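Novice: Fold the following.
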Amino acid sequence: MIQRTLVFITILFLCSEVLCQEKAVDSLCSHSFDQLYSHIEKYSGQKEVWPYLQAYLIKAKKSIEWDETVNAYHYILSELPDDQRMVYADSMIYAAEKSESNKVIGSAYLTKGILFYNRKNHTQALDNYVIANRYLSRVNDDYLKYKLKYNIGLIKYYLGFYNEAVSLFRECVNYFEQEDRRAYLNALHCLALSYNRLGKITESVTINDKAFQEARSLKRIKIMPYILQLKGVNLFYVSDYKDAIAAIKGVLPQIKKDGDFGNEAVGLFYIGRSYWELGEKQQAVSYFKNVDRIFLEKNYIRPDLRQNYELLIDYYKQQENLKMQLYYINRLLKVDKLMARDYRYLSAKIHKEYDTTRLIEAKNSIQKELEREKNNRIILVVVIVVLMICLGNFTYFHLNTNKRWKKNFEELMANKDKPRSALVKTSATKNLDINPEVVGQILRKLELFEKRRCFLKKDINASMLASGFQTNYKYLTKVIHFHREKNFTAYLNDLRVDYIITQLQSDAKLRLYTNSALADEAGFSTTQHFTKAFQKKAGMSPTFFINELNKSL
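Specialist: So this is what the prediction gives:
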């Protein structure tokens, strides 16, 4: 009986927990996508992020905004462990295709390809990159195109087309240096790897040192083991075997901890090769066997690791151990069979589908360029006419706007001594369906809220205020709507704008502040929200108001 009671209590507790979580997510759905994203960024990597992710996805699905639904899945994927990502990736593809946007669909397939690549499934990765390229070749988004080039470069590197990989990674380095420092760092590292495989060790060392400095500057600790491992590999190629061993051994535990069995195999192989060159062949063999273990467990190998088996066969040949010699011959045959199958598919597909697409793009680009030259004069005339019309419209709009803002400023200054906060209705509150005593309590608390300037507190919302007033969200918003004649957001924004207007009129130092500083002073979370609220309330921009105020005083 006691056991049943305990089980019943446990079930009740779990149900109440689930209900509380569902209510929390439902309340978050009232937030804007920008607000939800700011919290997702804030709690990234923590369990607190999940209610905001769920709210973002639910809100996007309910409003049938497929672009935002795809964004929600992107954010969710970044928080999930590897083994759970593919299910959400399929949902992301479905939402992307519903959007009917080439950019969104291409980006989704690119993301799915990256997930496959991270799992060392290069065939599936390439299939998705090819599909992504079909869509992205139709859009004008250089960032996504270079991101695709970078990932195609990784496949080229894996296949052993190192010259082609260098060409792609160089392009990515040049582009991302100005656009995205993290992507620039990754491209630098891959360029250094490609130079190493080409035997251009001096270039590899130079680029890898650049990557190291960039990683330190960006505090990108996660990539450091891979940069230092390449440093160790480069040391091997300049015959500094002891330092190569020390460098790779120093970072191998972290690479293994990251679950990167591909780079773990590379590290083990070059430690083994270094011991081999030092004449410590028995020590070397133990590392070569670990490379084979990874192949056995993960079915992963790449061309530059093939020598691992040649050295094992050579070792056991010298030991006259026919059994082990035969064993590793069979292992090498299996390696060759796997590479022949995968590499034939990958190399044929990458040249046939990706490179052909690039040639067609180049052909179309040249044809368009010739057409542009043919019609250059006509286009120039049209452009000039359009610019003149646009300039005229802009001048008219600017003058008209200034005239309207000037009038609004004069009216505002004429009424500066009058209270700007909305009048409280004194009429009966029967239509509110709320106990008049409750309404009175809320109004008194609102007056204190305004008098004490509690509205300057950042990130305040109706739910928080209702909790502070010891009432509920529905009552509070109804009272504000009836007695202040506006919704909660407009009410809060107007109080803040009224406050900052009064402060600007009385404090000359405040007029030297930037819009960002003024937004912070007034309690707004972003400069954009502040300027938009100010213009809506005052009928002019904050900058115009300050300039006119300085002129009039």
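
Novice: all contacts plus neighbour counts: C-alpha atoms, from now on.
Specialist: Fine.

Novice: List the buried residues of stretch 214-231.
Specialist: By neighbour count on 16 or more other Cα atoms under 10 Å, the buried set for stretch 214-231 is 214-215, 223-231.

Novice: contacts for that stretch?
Specialist: 181-182, 185, 189, 193, 205, 208, 211-212, 244, 247-248, 251-252, 254-255, 263, 267 (Cα atoms under 8 Å, 6 or more residues apart in numbering).

Novice: Return the members of these classed as buried.
Specialist: By 16+ other Cα under 10 Å, the contacts of stretch 214-231 give 181, 185, 189, 193, 205, 208, 211-212, 244, 247-248, 251-252, 254-255, 267 as buried.

Novice: Helices - which of the contacts of stretch 214-231 land there?
Specialist: 181-182, 185, 189, 193, 205, 208, 211-212, 244, 247-248, 251-252, 254-255, 263, 267 (DSSP state H).

Novice: Do a quick rundown of the strands in the stretch 151-300 of the chain.
Specialist: For the stretch 151-300 of the chain, strands defined by DSSP state E, counting those that start in this stretch do not occur.

Novice: Which residue ranges of it form helices?
Specialist: Shown for the stretch 151-300 of the chain, the helices assigned by DSSP state H, counting those that start in this stretch span residues 162-179, 181-197, 201-218, 224-237, 241-257, 261-277, 281-298.

Novice: What is the nearest of the buried ones among the contacts of stretch 214-231 to residue 479?
Specialist: Using Cα to Cα, residue 181 comes nearest to residue 479 of these, at 50.0 Å.

Novice: What residues sit buried inside stretch 318-327?
Specialist: Buried, per 16+ other Cα under 10 Å, within stretch 318-327: 324-325.

Novice: To compare against the first, here's the next sequence to fold:
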Amino acid sequence: MLSLLLLMYHIICISQVKSSKSYQEFRKHYESKELNDDTAWPDIYAFIKMGKEKKDYRALALGYRDAVAYSSNINAKLKFADSTIQAALKTKNNDLISDAYTGKGILYSFNLKKYQPALDEFLRAYSYSLISKDDYLKHKVNYHLGNVKSYLGYYDEAVGHFNSSVSYFESGTKHSVNPNTQYNFKKGYYNLLHQMIICYGNLNEAEKSDSLIELGINLTRQQDDFQLEHSYFLKCKGILYFNNNKPNDAIYYLDKALPQILKKNDAIWVSVIYYYLGNIFINNDEKKKGISYFTKVDSIFNQHRFIFPEIRNNYTFLVDYYKQENNAAQELYYTKQLLCVDNILVKDFKYLSKKMFREYDGRKLEDEKESLKSSRLIIFIIGFIIVSITVTALIYRHCQEQNLKKKYNELQERLIVYKNKVKTSEKIHEDIAQPKKQVVSDDKAYELGKKLAVFEEKNQFLQKGLICTKLAEQLKTNSHYLSTYINETKGVNFNKYLAELRINYITQLLNSDRKYLNYTIKALAAECGIASRQNFSDLFFEINGMRPADFIKMRLKELNNK
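Specialist: Modelled structure (predicted):
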């Protein structure tokens, strides 16, 4: 406890002493440290604190980016990545914003292996990089987009990304004078080559893949700074020899690649090497040794819950192997693991999952009954559970569809009522509602009611960024009275009033004009003045009782039936 207090006191003292220092002086204390080193945090905290005090959002963005780099905890990294984005957005600097989104995408793809959200972040980064003058940033974002698409199985698209950037990075390795800049270009170039090899291999373009492997090995040979990249190329060469039925050469290069990749703790590529080594030994009738490598693959999968599609067969072999060995317990375990693998692949590898299931042998539980004679009760229970889950899912889906249909019909009735109400409300000079609480004179209330009627009739509520204060200025009144008037006459607060006008407006358009049914949710949100796609979807659900995507689906179905 005492040591903790002393540490806290030490940090406070440091922050007080450093209050007059510049940003760069803070950074000098930690920029030479290793990444993920939490001891950098006191100086980074002081850096961020100074940025907040000066409201220097550019400095804040850089400070939070450093916090991402030096924090060892992934949850902290994600939190600081969000802060980096928020600070960068306030600078309105497209380069900083693009770099901030790229940083969060890297966390998702490389740290968490969550490629769907990673792709979302990289696409946001890409949209800002389009109007950037920083070519390095553009190609960096382009590389990451291609990298994620490669992992997701969109190899043709990924190669397109890599080909458009490879010349840029290659040129930078030759013409950069600054050593740090040259290092970044080299690293980017070698990583591009590695990903291109993977893509060409999966596209069965062996000649292109082979030539890039030799190029990568020659370029990284005897370069201390790029031992990891050299190992990746050696790994690719080992897989090449495996595919060419040269097991001894394959073992040589895979074993040679393994130490550096293990040292980097790149477990996913380690599992790939183990998978191919396992295959080699099994093909050479060394099944026990091969199985030991396959079980190592399974251990890595259990730890990271990620796997490449190419090593899915690791589990089909283990299932078949233990079936032949009459080991029901192991067969059942690896069958469950195979199902888990398939669930992950379906989620993250949409393109590859289709191919995977075409090739999948459609193993059924009835077949398992004959082979698992000692585990018939277990098989029955599993079958019962699967059937129960399937039936429950079908019932739930049916109920959901019926509920949506009911909500849709109710909404159609309300749209008719609302449409008639809009038509009858065109007499804006009559029947103006009076507030229950008399805040100002009747004449002023009447005038405000007329102005609001015009505001509604002319769809002025579609203005972006409209708030109560802004509307009060436009109507030449004060925000307090406007808010009170709306509460008393409309029965809702200003935000709800504005939301209902906007959602009713866009719902009418969707219902009456088919072209809007082809709009994206984001475009529909913009059409009715709502900035956020998620906010629009939530408001639509709150007011209409169903999501906009569901409404569009049911409206299209209704129109097509007609």
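
Novice: After superposing, what score do the chains get?
Specialist: TM-score for the superposed chains, counting by TM-score structural alignment, normalised by the length of structure 1: 0.55, backed by 338 aligned residues with a Cα RMSD of 3.0 Å.

Novice: hang on, the earlier thing: among the buried residues of stretch 214-231 of structure 1, give me the pair with the biggest separation.
Specialist: 214 and 229 (16.2 Å).

Novice: Quick check: the gap between the residue nearest the centre of structure 2 and residue 152 of structure 2.
Specialist: Central residue of structure 2 (Cα atoms, centre = their mean): residue 117, 0.6 Å from the mean position. Residue 117 of structure 2 sits 12 Å away from residue 152 of structure 2, going by Cα to Cα, to the nearest Å.

Novice: swap in residue 420 of structure 2?
Specialist: 50 Å.

Novice: same question, residue 454 of structure 2
Specialist: In terms of Cα to Cα, residue 454 of structure 2 sits 52 Å off from residue 152 of structure 2.

Novice: surely residue 193 of structure 2 meets residue 216?
Specialist: Yes - under the criterion of Cα atoms under 8 Å, residue 193 of structure 2 makes contact with residue 216 at 6.9 Å.

Novice: corresponding residue for residue 472 of structure 2 in structure 1?
Specialist: In structure 1, no residue is paired with residue 472 of structure 2, using TM-score structural alignment.

Novice: so which helix or strand takes in residue 472 of structure 2?
Specialist: helix 468-474 (DSSP states H and E).

Novice: Identify all contacting residues around that helix.
Specialist: Contacts for helix 468-474 of structure 2 (Cα under 8 Å, 6+ apart): 478-479, 482-483, 494.

Novice: So for it, what gets flagged as buried?
Specialist: Buried residues in helix 468-474 of structure 2 (16+ other Cα under 10 Å): 468, 471-472.

Novice: what's the following helix or strand after that helix?
Specialist: helix 479-490.

Novice: which other helices and strands contact that following helix?
Specialist: helix 468-474, helix 494-512 (3 or more Cα pairs under 8 Å, 6 or more residues apart in numbering; DSSP states H and E).

Novice: So which of the ones you listed is the most surrounded?
Specialist: Mean neighbour count (mean count of other Cα atoms under 10 Å) peaks for helix 494-512 among these, with a mean of 18.

Novice: Just give the nearest non-adjacent residue to residue 335 of structure 2, would you?
Specialist: residue 319 (6.0 Å; Cα to Cα, 6 or more residues apart in numbering).

Novice: Go ahead and confirm that neighbour touches residue 337.
Specialist: No - judged on Cα under 8 Å, residue 319 of structure 2 makes no contact with residue 337 at a distance of 9.5 Å.

Novice: Just give the number of residues close to the alignment partner in structure 1 of residue 347 of structure 2.
Specialist: In structure 1, the residue matched to residue 347 of structure 2 (TM-score structural alignment) is residue 341. Using other Cα atoms under 10 Å, residue 341 of structure 1 has 11 neighbouring residues.

Novice: For the equivalent of residue 277 of structure 1 over in structure 2, which residues are in contact?
Specialist: Taking TM-score structural alignment, the alignment pairs residue 277 of structure 1 with residue 283 from structure 2. Residue 283 of structure 2 sits next to no residue when contact means Cα under 8 Å, 6+ apart.

Novice: any idea how far residue 283 of structure 2 is from residue 548 of structure 2?
Specialist: Residue 283 of structure 2 is 55 Å from residue 548 of structure 2, by Cα to Cα.

Novice: quick one on the thing from earlier: reformat the helices of the stretch 151-300 of structure 1 as JSON lines; add distance to residue 63 of structure 1.
Specialist: Rendered in JSON lines, the data for the helices of the stretch 151-300 of structure 1 read as follows (distance: least, Cα to Cα, whole Å):
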{"stretch": "helix 162-179", "distance to residue 63 of structure 1": "32"}
{"stretch": "helix 181-197", "distance to residue 63 of structure 1": "33"}
{"stretch": "helix 201-218", "distance to residue 63 of structure 1": "38"}
{"stretch": "helix 224-237", "distance to residue 63 of structure 1": "43"}
{"stretch": "helix 241-257", "distance to residue 63 of structure 1": "41"}
{"stretch": "helix 261-277", "distance to residue 63 of structure 1": "42"}
{"stretch": "helix 281-298", "distance to residue 63 of structure 1": "43"}
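
Novice: okay, stretch 148-161 of structure 2 sits on what stretch of structure 1?
Specialist: Counting by TM-score structural alignment, stretch 148-161 of structure 2 corresponds to 155-168 in structure 1.
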